[in-house]
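Undergrad: For reference, the sequence and a predicted model appear below.
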Amino acid sequence: MPLLHHEPTGTVRTLEDLLGIATAMERDAVRRYTLLAGLMERRGEYDTAATFRRLVAEEEGHVEAVDGWARTLGLRASDGPEAEALLPPEIAASWRALSERTRLTPHQALSLAVLNEQRAFAFYSYIAAASTDDAIRLRAEELAHEELRHAALLRHDRRAAYHRERRDAKEGPARAETPAELERLVTTLFSAGAAEHAALAAALHALGDASSAALVARIAEDERRFAEPRPGGPAQHPTASDCLRAAFRVSERLAEAFGDVAEHTTDEEVLIRAQHLQELVIGHLTELAERIETLA
């Protein structure tokens, strides 16, 4: 399962297990999409907010549908800690990058939402393939189909957000059509990013902000894993807040570049790797945004 880093833990032995997982998954999605809709509305991104509001309504309908399935079968779907423990940890981890304190663009928010819907599809598909119970398999396949439909809806809106954000851009989008092309692009992008972040970390250290310097230095170290050595010039920024905002802009540029690649490639291997790299960088954006807010 390329969209999940680990096989699902635990075993779905009964329909109650499956219905409990489905209820926990749908209620979590309602909570996350509601947060995103409110965030986009406050930014004036009403088209993107409408997409998330539409998904909230659909997910709420799914919660009711799961309850209806349970009543029809004379079962009780539990969505307690036992069910939540079986959910893919990758979904919860990447949702954390979509907190209200991030500076994600609509395109980036929609990109991660697409990825999580695809992960939910992979999760239910695994359950269906692993089950020897026909009733569990059929229900899991139905749930997988719904997640795939949501991903398709989000991809459509993601493309619209992409074109809105790029309408006035002077440079063309980053592209890679083969794994080899992507690896060359990764080296180029992360080489530049690591050099700039290392210089900013040094500037923060000189300003006496050791904790911010450590954060930016760690991000530079993450990027060096993909980069060729490149010297970074001195970063000229008068305050720690200025340095952190500059570091944020560097990571934002990287996230947008990997989003570009994922948006345009027709190669599945390139798509999945670009999405994973974008998720790594979005994690950096989240940490930087939180640090910036502590200095505001």
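TA: Alright, I've got the coordinates. Everything numeric here is computed off the predicted structure, so don't read it as measured data.
Undergrad: From now on I want contacts and neighbour counts done on CA atoms only, so please keep to that.
TA: Fine.
Undergrad: Quick check, central residue of this protein?
TA: L112 (3.1 Å; Cα atoms, centre = their mean).
Undergrad: which residues does that residue contact?
TA: Neighbour list for L112: S94, W95, E279 [criterion: Cα atoms under 8 Å, 6 or more residues apart in numbering].
Undergrad: Check the secondary structure at the last one for me.
TA: Okay, so that is E279. Assigned by DSSP: H, G, I helix; E, B strand; the rest coil, the conformation of E279 is helix.
Undergrad: pretty sure it is touching A93, no?
TA: No - assessed by Cα atoms under 8 Å, E279 is found out of contact with A93, at 9.9 Å.
Undergrad: that older thread, any idea which of the contacts of L112 is closest to L285?
TA: Of all the contacts of L112, E279 has the smallest distance to L285: 9.7 Å, by Cα to Cα.
Undergrad: Neighbour count: E279 and A93, which is higher?
TA: Between E279 and A93, E279 has the larger neighbour count (other Cα atoms under 10 Å), namely 22 against 12.
Undergrad: next up, a second structure to put side by side with the first:
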Amino acid sequence: MPLLRTSLLKSEPAGTLQSLGELFALANAMEQEAADRYTGLAAEMQRQEKLDLATVFAELAAAEREHVDSVARWSQSRLGKDPDPAMVRWEAPETFDSETAAEIATSRLMTPYRALSMAVRNEERAFAFWSYIAGFAEDPEIKKAAEAMAREELGHVAILRKERRRAYHSEHDRTRAGQQANAGIVDAAALERCLAIHLAGLERRVEGESVNRARELHRETVEMSALAAGFGQFPAGLEQRDAQAVAEALADAYLDGAERSEEPGRLESLQQLAERAIARLAWLRALT
């Protein structure tokens, strides 16, 4: 149980469930929130004309609405009534990845694979939540129902992982074809130099305090280009993208590299690059 709390749940549940009615009410609220969040993301992706992502989130929203209906049917079969929202006494720990959801709305590089990765984490957190509830339930009936909810969420994880693998292979094939069409790859240093040019241009266009920040980031980016020499492989076509897309690709690459690195010195260097890259990306996003 401690492993579930530390690796998946951001905080422990605020209490214990006292009845099946309360369990169904909380399950209904959690599934409905997820359905609403995915519906909102689908609408935002539609607005941005990112139709592949809009389709992914619309399908996720539909799946969550099916989960809402499933909880309602279960409540009807056991209690003879629909879940009662008034029975929710405390707020469940956050199982929906709101930080990633917020990033999706502004990301230049979001893909179906990354969107499905967020959905997998959401279901894993829901599984951890219901496992926690089952582990601490004193009432055998509540324990059994919570265990059933956990198994249901685990089934959702398996389905989404399969969809994520399919999306990964599809995107990998497209990326490889794009790299061949672009006839080359570049390293992080080349992208940092490209971004430095963007920042120099921004320095001339922004006003007030933003001028100083653009100048500071330009200087940092030039420094980072030397530190990043030889790191990473990116499609050469990325150099033609805007500043935010380039900055996002670099931040993701440094984070991923740090996560995979086993050499202490390299790990520290990539962590420092990632920290600076994330701050830089946040400023660029704030401008838009």
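TA: Okay, I see it. Model, not experiment: these values are computed from the prediction.
Undergrad: TSV for the contacts of L112 of the first structure, including distance to L36 of the first structure?
TA: As requested, the contacts of L112 of the first structure are exported to TSV (distance: Cα to Cα, whole Å):
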residue	distance to L36 of the first structure
S94	13
W95	10
E279	17
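Undergrad: And those, which is closest to I219 of the first structure?
TA: Distances from I219 of the first structure to the contacts of L112 of the first structure, taken as Cα to Cα, are shortest for E279 (13.4 Å).
Undergrad: Let me know the distance separating that closest one from G259 of the first structure.
TA: Between E279 of the first structure and G259 of the first structure the distance, using Cα to Cα, to the nearest Å, works out to 9 Å.
Undergrad: all helices in the stretch 1-150 of the second structure, in order from the N-terminus.
TA: Ranges of helices in the stretch 1-150 of the second structure, per DSSP state H, counting those that start in this stretch, are 2-7, 20-47, 51-79, 98-106, 112-136, 140-182.
Undergrad: how about V56 of the first structure, what's its match in the second structure?
TA: Residue correspondence to the second structure (TM-score structural alignment): V56 of the first structure is matched to A61.
Undergrad: In contact with its match, which residues are there?
TA: A61 of the second structure neighbours (Cα under 8 Å, 6+ apart): A34, A35, D36, R37, Y38, T39.
Undergrad: so how far is D36 of the second structure from it?
TA: For A61 of the second structure, the distance to D36 of the second structure under the criterion Cα to Cα works out to 7 Å.
Undergrad: cool, G265 of the second structure as well?
TA: For G265 of the second structure, the distance to D36 of the second structure equals 44 Å [Cα to Cα].
Undergrad: if you count what's nearby, which of these two comes out ahead?
TA: Neighbours around G265 of the second structure and D36, counted as other Cα under 10 Å, are more numerous at D36. The numbers are 15 against 10.
Undergrad: residues near R166 of the first structure, how many?
TA: Other residues close to R166 of the first structure by other Cα under 10 Å number 12.
Undergrad: ok, now which ones touch it?
TA: The contact partners of R166 of the first structure, by Cα under 8 Å, 6+ apart, come to none.
Undergrad: Aligned to it, what sits in the second structure?
TA: For R166 of the first structure, the residue aligned by TM-score structural alignment is H172.
Undergrad: measure that match to R165 of the second structure for me?
TA: In this view, H172 of the second structure and R165 of the second structure are 10 Å apart by Cα to Cα.
Undergrad: what's the answer for E248 of the second structure, then?
TA: E248 of the second structure sits 23 Å away from R165 of the second structure when distances are taken as Cα to Cα.
Undergrad: higher neighbour count, those two?
TA: Relative neighbour count places E248 above the other of E248 of the second structure and R165, with 21 against 14, counting by other Cα under 10 Å.
Undergrad: so what corresponds to the more buried one in the first structure?
TA: Taking TM-score structural alignment, the alignment pairs E248 of the second structure with S251 from the first structure.
Undergrad: Ok, A126 of the second structure next?
TA: Checking TM-score structural alignment: A126 of the second structure goes with A120.
Undergrad: V222 of the second structure sits in which helix or strand?
TA: Counting by DSSP states H and E, the element that carries V222 of the second structure is helix 209-227.
Undergrad: which secondary structure elements does the helix or strand just after that helix contact?
TA: Using DSSP H and E, the helix or strand that follows helix 209-227 of the second structure towards the C-terminus is strand 234-235. Applying 3 or more Cα pairs under 8 Å, 6 or more residues apart in numbering; DSSP states H and E, we find strand 234-235 of the second structure packed against helix 140-182, strand 185-186.
Undergrad: do you know how far the corresponding residue of the second structure for L4 of the first structure is from L23 of the second structure?
TA: By TM-score structural alignment, L4 of the first structure lines up with L9 in the second structure. Between L9 of the second structure and L23 of the second structure the distance, using Cα to Cα, works out to 18 Å.
Undergrad: between those two, who's got more neighbours?
TA: Neighbours were tallied for L9 of the second structure and for L23 using other Cα under 10 Å; the higher tally belongs to L23 (25 against 21).
Undergrad: List the residues that contact the more buried one.
TA: Taking Cα under 8 Å, 6+ apart as the test, what L23 of the second structure contacts is L17, I142, A146.
Undergrad: Please report the distance of the first one from K143 of the second structure.
TA: From L17 of the second structure across to K143 of the second structure, the span is 9 Å (Cα to Cα).
Undergrad: anything in contact with each of these two?
TA: Common contact partners of L17 of the second structure and K143 (Cα under 8 Å, 6+ apart): I133, A137.
Undergrad: Quick check: most distant residue from the centroid of the second structure.
TA: Residue of the second structure lying farthest from the centroid, by Cα atoms, centre = their mean: G80 (37.7 Å).
Undergrad: and the gap between it and A86 of the second structure?
TA: Using Cα to Cα, we find G80 of the second structure at a distance of 17 Å from A86 of the second structure.
Undergrad: what do you get for E31 of the second structure?
TA: In terms of Cα to Cα, E31 of the second structure sits 16 Å off from A86 of the second structure.
Undergrad: So the two - more neighbours on which side?
TA: Neighbour totals were compared for E31 of the second structure and A86, and E31 leads with 23 against 9 (other Cα under 10 Å).
Undergrad: Just tell me what that one corresponds to in the first structure.
TA: The equivalent of E31 of the second structure in the first structure is E26 (alignment by TM-score structural alignment).
Undergrad: which non-adjacent residue is nearest its match?
TA: With Cα to Cα, 6 or more residues apart in numbering as the measure, E59 is the residue that lies nearest to E26 of the first structure, at 5.6 Å, once sequence neighbours are left out.
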